[in-house]
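K.L.:
Could you look at this predicted model? Sequence included:
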Amino acid sequence: MNNAINNPITEDDIANYLANTPDFFQRHAELLAAVQFTSPHSNRAVGLQERQAEMLREKIKSLEQRIMEMIRHGSDNVMLSDRILRWARSLIMVSDFYAMPGVIEQDIQTQFSVPQVGLRLWGVATEYSGLTAAAEVSEDARVFASSLMEPFCGLNTGFEAVTWLEDPSTVTSLALIPLRGGAPASPAFGLLVLASPDPQRFHSGMGTDFLARIGELVSAALSRLK
């Protein structure tokens, strides 16, 4: 008795006993009918079977919501893929290489609803040195671009690249996409900036696969200016 007083049975003990004694309710079937729960959807008491049915309905509803979300994401991805394909086709058709940087900036703004887009290139051929996109860039910005192994997304903390935009004061979040003409570890020859006044548009937790594909297309298009 002293042992029982010093070591009282806990809820975990009861739960473990029932989990490890599956025939308990076969021997005490009357308990199944006697057990009552408070329904989370009302203040009335319900039986075990009704509570199980409620839990099952809640689980089914949760699964339905997840399926609908997957379908929605799938549809969004299909539309996004179509948009990228159309954009890639339009880049291939641009014959005026001097106009290429401006076309890219405008297309990204309109095709993907990005409020502000900026672009800088270095090491371009002499005939393209007069482009706005070929304006002088600091060595720090070049080193930073080359250090990016994937697009950077996050809040604007005073990046030099923000000054390349038309209205830097409104930028809250941004994506910085390095442009490379070769292997992923090769030095960058440019940097693409996507910016928004919405702090959640380009947040640090978002996936960057789509942005990386944009970077690959832009890199391929602009490598012809070198």
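P.N.:
That came through fine.
K.L.:
Every contact and neighbour count from this point should use C-alpha atoms.
P.N.:
Noted.
K.L.:
mind listing the helices for this protein?
P.N.:
Counting by DSSP state H, one finds helices in the chain at the ranges 2-6, 11-20, 24-27, 30-34, 48-92, 100-112, 139-147, 209-222.
K.L.:
Could you dump those helices into TSV and include distance to Trp164?
P.N.:
TSV is the format used below for the helices of the chain (distance: least, CA to CA, whole Å):
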stretch	distance to Trp164
helix 2-6	73
helix 11-20	62
helix 24-27	72
helix 30-34	71
helix 48-92	22
helix 100-112	12
helix 139-147	12
helix 209-222	17
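K.L.:
can you tell which of these is closest to Ala188?
P.N.:
When the helices of the chain are ranked by proximity to Ala188, the top entry is helix 139-147, at 4.7 Å, counting by CA to CA.
K.L.:
For the closest one, buried residues please.
P.N.:
Residues of helix 139-147 classed as buried: Ala141, Arg142, Ala145, Ser146 (neighbour count, 16 or more other CA atoms under 10 Å).
K.L.:
In addition, the following structure is provided for comparison:
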Amino acid sequence: MTGQSSNASAAKPAKNRAPENNNHQGISAGDVEAYLRDHPDFFQDHLPLLDILRLPHPAGGAVSLLERQVTLLREKHRAMEQHMGELVERARDNERMGQHLHELAKTLMRAENLDAVLALTQDALRNELGAERVSIRLADREVDDLHALESSELSTFDPLFARGKAQCGRVPGEMLDVLFDSADGIGSAILMPLGDESDRIGVLGLASDSVDRFQPDMGTYFVTHIGDLLAESIRCHVERTQSAA
């Protein structure tokens, strides 16, 4: 009897021993992920699991899933606040630029002659855009040598007029040589055609010693509108001069 009792006792599985055929055998992490994606409300019916699940924390250690979610929400909130701040600042910049353009337009309308137009525009570009070097060259106009653009020099800017809009960043050295007498020391620049291919008034150029000041992907809203205002003001003064003659 004793032997039989021992055998029966040995046949019973140990209390803490896992069954040989576990239900979870053969289930991969992908299976679990797929199940949770198909059942997004799973944890609503198993809330205690949220307290025992542990996730690595960026600062080290481990936190519960709920704590990790709170951390992620805070990070998203900070990112949204930063993005909103950037949008607000950009809106303020645009408002300031719009005001500057408005003031420049009024100033150019009061300019007595072409020299005043050029001087006022250069001041605006230096003050509002912080340009270290500003050059305005006009073709076939009665201006001083500083602003004159010879016919032979005008052909240098054929690609710019064909482009029809401002060019930023690293621009061809021969263009800089014409506008600023030398490309030496210029790290980046903006060139703006004044007029179009059928009516080439001239070229507006801004340059900086820094290679990062004017980037190819930067906005050209302000300088484009200044170029348009300048070109139109030049036309008006030229027509006025011709009429007076």
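P.N.:
Nice, thanks for sending it over. The structure presented is a predicted model; accordingly, all values stated were derived computationally and were not measured.
K.L.:
And the TM-score between them?
P.N.:
Laid over one another, the chains give 0.81 as their TM-score (TM-score structural alignment, normalised by the length of structure 1), with 212 aligned residues with a CA RMSD of 2.4 Å.
K.L.:
if we can go back for a sec, any idea which of the helices of structure 1 is most buried?
P.N.:
Mean neighbour counts were taken over those using mean count of other CA atoms under 10 Å, and the top value, a mean of 18, falls to helix 209-222.
K.L.:
Where in structure 2 does that helix align, residue-wise?
P.N.:
Here helix 209-222 of structure 1 aligns to structure 2 at residues 221-234, judged by TM-score structural alignment.
K.L.:
Contacts only, for the aligned residue in structure 1 for Leu104 of structure 2.
P.N.:
Under the alignment defined by TM-score structural alignment, Leu104 of structure 2 is paired with Trp87 of structure 1. By CA atoms under 8 Å, 6 or more residues apart in numbering, the contact list for Trp87 of structure 1 reads Asp107, Gln111.
K.L.:
Could you check how far Trp87 of structure 1 is from Val103 of structure 1?
P.N.:
According to CA to CA, to the nearest Å, Trp87 of structure 1 and Val103 of structure 1 sit 10 Å apart.
K.L.:
and what of Ser95 of structure 1?
P.N.:
Using CA to CA, we find Ser95 of structure 1 at a distance of 11 Å from Val103 of structure 1.
K.L.:
now swap in Ser81 of structure 1 and tell me
P.N.:
20 Å.
K.L.:
can you check Phe202 of structure 1 too?
P.N.:
Counting by CA to CA, the separation of Phe202 of structure 1 from Val103 of structure 1 is 22 Å.
K.L.:
still on that earlier bit, using TSV, lay out the buried residues of helix 139-147 of structure 1 together with distance to Met55 of structure 1.
P.N.:
Output for the buried residues of helix 139-147 of structure 1, formatted as TSV (distance: CA to CA, whole Å):
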residue	distance to Met55 of structure 1
Ala141	56
Arg142	57
Ala145	52
Ser146	53
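K.L.:
Which of the residues you listed sits closest to Ile71 of structure 1?
P.N.:
Set against Ile71 of structure 1, the nearest of those by CA to CA is Ala145 (36.2 Å).
K.L.:
Quick check: closest non-adjacent residue to that closest one.
P.N.:
Nearest residue to Ala145 of structure 1 in three dimensions, chain neighbours excluded: Pro178, at 5.4 Å (CA to CA, 6 or more residues apart in numbering).
K.L.:
so what corresponds to the one you found in structure 2?
P.N.:
Using TM-score structural alignment to pair residues, one finds that Pro178 of structure 1 aligns to Pro193 in structure 2.
K.L.:
residues near its match, how many?
P.N.:
The local packing of Pro193 of structure 2 (other CA atoms under 10 Å) involves 27 other residues.
K.L.:
same deal with the one 10 residues further on?
P.N.:
Around Val203 of structure 2 there are 25 other residues, counting by other CA under 10 Å.
K.L.:
What of the one 4 residues further on?
P.N.:
For Ala207 of structure 2, the tally of surrounding residues (other CA under 10 Å) stands at 27.
K.L.:
Please say which position in structure 1 it maps to.
P.N.:
In structure 1, the residue paired with Ala207 of structure 2 is Ala195, using TM-score structural alignment.
K.L.:
got a list of what the closest residue to that match other than its chain neighbours touches?
P.N.:
In space, and not counting its chain neighbours, Ala195 of structure 1 is closest to Leu174: 4.2 Å by CA to CA, 6+ apart. Taking CA under 8 Å, 6+ apart as the definition of contact, the neighbours of Leu174 of structure 1 are Cys153, Gly154, Leu155, Asn156, Val193, Leu194, Ala195, Ser196, Arg201, Phe202, His203.
K.L.:
And Ala135 of structure 1, by the same measure?
P.N.:
If you count contacts by CA under 8 Å, 6+ apart, Ala135 of structure 1 has them with Arg120, Leu121, Ser129.
K.L.:
Wait, the first one touches Ala134, no?
P.N.:
Yes - assessed by CA atoms under 8 Å, Arg120 of structure 1 is found in contact with Ala134 at 5.8 Å.
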